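S.K.: this one's sequence-less:
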C-alpha cells in the first residue's frame, strides 16, 4: 500500500501543479474583493452597519431561496442563536451527531443545553435518522405534546444535523422522525453552502439553518456566518437578538431582553459579497477536481466519497475512506511529510473532556468512519 500512497501523493501534486506545500483548502480572491473593501473603507462604515451587510443578507436569501438571511460574526454564533430561536432553553436537550466539528456541540452548550450524541449514516457521514428514531423509541415519551427524555427527565427541544463536508444528510427521513416526536430541526449547514437536497438548498428544510464563512470555507468573509429561515417572524427576531436586542431609536439606548453583539462587520460583508458572486464558478471548479479524484481513486480501489442520488454536494472538503486506522495513519504520515496536507476526520465528541459525560448511543458507524476517513486537498484550482 505504501507504493500506492506514493502514487496518490504524486497525483494530488499533479492536480495542483506544484511541489510546494499544498494546504487542504485555501480561499480564492479573483473577483471584486479589493474593490469592495476599498469602497467600505472610503465609506467609513466598517463595523456592523453598512451597505454590504444588507447586500450580503439579500444575496444569501437569493442563493438559498430562504425568506430571511441574517448576517452574523461566525457560524457558531449563528447556530447558538438559531437554537435559541428554535425554543431551546437552559437544561433542555438537543439531539445531534457524535461525529462533527466541536462548534456543533459548543453551540448547544452555549445555550446551557445538553447535547445528546447519536450515530451517523455511513453514506452521508451525517446524523442518521435511524439512530434518532431508535434513540427516541427507547428513551423518549410525549407529555402534553412535548418530547421528554425518560432517563434524564429533560425536554428534547431540538435536533441538529450537520452536513459533513457539504454532503447533505437524509433530510426527509430525519424530518419525518422529528415531526412524529414534535422536535424542531435546526440545520448545521456550516460546511454546505452550495449543497442541495432534492433540489432544495441545505439550511432551508429545517426551521432554521446556519452557515460559516470562515477562511477555509468554499467562500469566505475572513470570519463570518449567516442564519437563514423561511419564518419571517423568526428572521426578524434573529436580526434583533444579534444586534444586542436594541429597540430602534434615533439616539436612545434601550434593550428589552438579553441579546448578542453578533452582527457581521461591513468589512467582512464586503469580502463575502465579492466571494458569493463567484460561488457557482468556485463550486463547478471543485466538482471538476472531485471528478478527477473519483476516477483516480477508483483505479486504486480506494473509496472516494461522492454525492448521493437526489443531492448535489459542494465538495467543500473531499475525502477518502481507507481500509483501517493503520492505513489511515500511514497515509497521514506520508502525505504530510511530502508537502501534501491531509487530516483525519474529527475525534468523536464524547472523547472530549467537556462532553464525555453526555448521553450517547453505540456510535458504531461513527467509530468506523473515525478510523478511516481522511481529508485531502480540496481547493478550487482557478
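M.R.: Ah, there it is. Everything numeric in this text was worked out from a predicted model, so none of it was measured.
S.K.: okay, CA-based contacts and neighbour counts for the rest of this
M.R.: Will do.
S.K.: on contacts alone, who are the packing partners of the strand or helix carrying residue 6?
M.R.: Using DSSP states H and E, residue 6 maps to helix 2-16. Secondary-structure packing of helix 2-16 (3 or more C-alpha pairs under 8 Å, 6 or more residues apart in numbering; DSSP states H and E): helix 325-337.
S.K.: Contacts made by the helix it packs on with the rest, please.
M.R.: Residues from elsewhere that reach helix 325-337 (C-alpha atoms under 8 Å, 6 or more residues apart in numbering): 2, 5-6, 9, 322, 341-344, 371-374.
S.K.: For these, could you give me CSV that also reports distance to residue 357 and neighbour count?
M.R.: What follows is the contacts of helix 325-337, written out as CSV (distance: C-alpha to C-alpha, whole Å; neighbours: other C-alpha atoms under 10 Å):
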residue, distance to residue 357, neighbour count
2, 39, 11
5, 39, 17
6, 41, 14
9, 40, 20
322, 30, 20
341, 33, 20
342, 30, 20
343, 27, 19
344, 24, 20
371, 22, 21
372, 25, 20
373, 25, 25
374, 27, 23
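S.K.: of those residues, closest to residue 169?
M.R.: Using C-alpha to C-alpha, residue 373 is the member of those that sits closest to residue 169, with 16.9 Å.
S.K.: tell me the contacts of that closest one?
M.R.: So residue 373 contacts 319, 320, 321, 322, 328, 344, 345 (C-alpha under 8 Å, 6+ apart).
S.K.: Can you tell me which of the residues you listed comes closest to residue 249?
M.R.: Using C-alpha to C-alpha, residue 345 is the member of the contacts of residue 373 that lies nearest residue 249, at 47.9 Å.
S.K.: One more to weigh against that first structure:
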C-alpha cells in the first residue's frame, strides 16, 4: 500500500465530511513519537528538537533554526530580537491571518496595514514603497516589515527587499503557510533577516502546534533561543536578567515534525495535484480564476478561486453553500485586518484589492490527506453546481 494511502483520520464512513486541510499523519509519525517517548526525552528540549532544527534549516537553506511552540511565537521573538519597540510602525499585509499583526501588538508597536496585489493576494510592493516613504517623511520610526507568503506562494521579494533596504526596514518573512515553496530558486523562509514557519494542525506539515524561526543571522537566532526559554542565564541556579517567554517546542512534537518532514515532498505532490484538478475544472468557466502567482513555485497549501459575479452569473458564496450541503468544507479568503474590529482605526494603505478578494474569493479543500474518493466527490459537486448555472 502506498504511503499516502496509510493515514489516521477521525472515525467516519466513505462520505465523511471533506475538510479544508486536516492533519495528514500515519504509521511513520507514530513510530517517531513512540521512539521519542521511550527515549525518556519528554521535556521541552531533547535530541529530536535539535535534529528537527537542523533538518528544517537544511531544507530551507538557512544556517540556523530554533523550534518554537507556534509560528506566532517566532514572529514575536524576531521582532523583539530586532529591537522593535513601543511606538514603532511595523508594516503588515492587511490580507493575512490575525497572528501576523498580533505579534506586532505584543511588542507595543503599531501595525500599519498595506493592501495586496489583486492577482496573487500577496503584499503590493508599490503600495509598500509609498507607505514607507510617507512614514519616513512623517518622522515615524519603522521597526520592521512583515510580508506574508499567502496560501503558500512567496511574495515578490525581488521587489520588496530593495524597497525595505532603501527605507532601512528589516524584513521578517511570515512563511507560516509556505514550507516547501520557493521563488527564483530560493526557499520560502530564507528571505529577509529571519523567516518564520508554522506547523499548526492545518499546515503543510504539523507538529500539532508549533513553529520554527530560521535565519542566517546567528546572533539573532541565539537571542531568540535565549528569550524562548524564559531568558534563563547559563548558571547552575535560576538566574534571569531579561524578561523571557515559554516558547520552546517539546521533544515529542519535534519527533512528530521530523516524521512529517520526511514525507513533505509527497505531501506537496498531492496538494499540487489538487491545484491542477481545480485548474482544469474551472478552465472553461467565464469569470473564475485561481488566486495564484505564476512566478512563484507555490506549495499549494490552499487553493482559492476568485469569482467575478457579473461575468460568471454566480457568487463565490453560492458555490460555498452548495458544497456545504454536500458536507464539503470551504472558507472565504482572509477577512482583511483593517476590517477587523480589534484593529478599528489602525492606519492602512488601501487599494481595495483585499476587500474584493474577501468578497469574491473561496478556498477549496486542499489537504494532502484528501483521498482520491474525496477529491472525486468535490469535483462531482462542483460539476453539478456549474451545470446548474
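M.R.: Yep, that arrived. If you're wondering where the values come from, they're calculated on a predicted model, not measured in any experiment.
S.K.: Could you check the angle the helix holding residue 6 of the first structure makes with helix 325-337?
M.R.: Angle, helix 2-16 of the first structure to helix 325-337, by axes from the mean of the first three to the mean of the last three C-alpha atoms, to 10 degrees: 40 degrees.
S.K.: Would you mind measuring from residue 279 of the first structure to residue 63 of the first structure?
M.R.: Distance of residue 279 of the first structure to residue 63 of the first structure, given as C-alpha to C-alpha, to the nearest Å: 9 Å.
S.K.: Neighbour count for the two, which is higher?
M.R.: The residue with more neighbours, out of residue 279 of the first structure and residue 63, is residue 279; 18 against 14, by other C-alpha atoms under 10 Å.
S.K.: which residue lines up with that one in the second structure?
M.R.: Using TM-score structural alignment, the partner of residue 279 of the first structure in the second structure is residue 264.
S.K.: That match and residue 206 touch, don't they?
M.R.: No - using C-alpha atoms under 8 Å, residue 264 of the second structure and residue 206 do not qualify as a contacting pair, with a distance of 10.4 Å.
S.K.: Spatially, what comes nearest to the residue nearest the centre of the second structure if we skip its sequence neighbours?
M.R.: With distances taken as C-alpha atoms, centre = their mean, residue 177 lies nearest the centre of the second structure, 2.2 Å away. Distances taken as C-alpha to C-alpha, 6 or more residues apart in numbering place residue 152 nearest to residue 177 of the second structure, at 4.9 Å, with adjacent residues excluded.
S.K.: what's the answer for residue 202 of the first structure, then?
M.R.: Nearest non-adjacent residue to residue 202 of the first structure (C-alpha to C-alpha, 6+ apart): residue 196, at 5.5 Å.
S.K.: what about that neighbour, neighbour count?
M.R.: By the measure other C-alpha under 10 Å, the count of residues near residue 196 of the first structure is 21.
S.K.: That one corresponds to which position in the second structure?
M.R.: Residue 196 of the first structure maps onto residue 182 in the second structure, by TM-score structural alignment.
S.K.: quick one, what contacts its match?
M.R.: By C-alpha under 8 Å, 6+ apart, residue 182 of the second structure lies in contact with 153, 154, 188, 296, 297, 298.
S.K.: burial of the equivalent of residue 340 of the second structure over in the first structure, as a residue count?
M.R.: Mapped onto the first structure by TM-score structural alignment, residue 340 of the second structure lines up with residue 352. Neighbours of residue 352 of the first structure under the rule other C-alpha under 10 Å: 11.
S.K.: can you give me the helices in the stretch 51-200 of the first structure?
M.R.: Assigned by DSSP state H, counting those that start in this stretch, the helices in the stretch 51-200 of the first structure fall at 51-64, 75-85, 102-110, 129-139, 171-180.
S.K.: hang on, the earlier thing: got the contacts of helix 325-337 of the first structure as CSV, with distance to residue 382 of the first structure columns?
M.R.: Compiled in CSV, those are given as follows (distance: C-alpha to C-alpha, whole Å):
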residue, distance to residue 382 of the first structure
2, 31
5, 26
6, 25
9, 21
322, 29
341, 19
342, 21
343, 23
344, 26
371, 33
372, 30
373, 26
374, 24
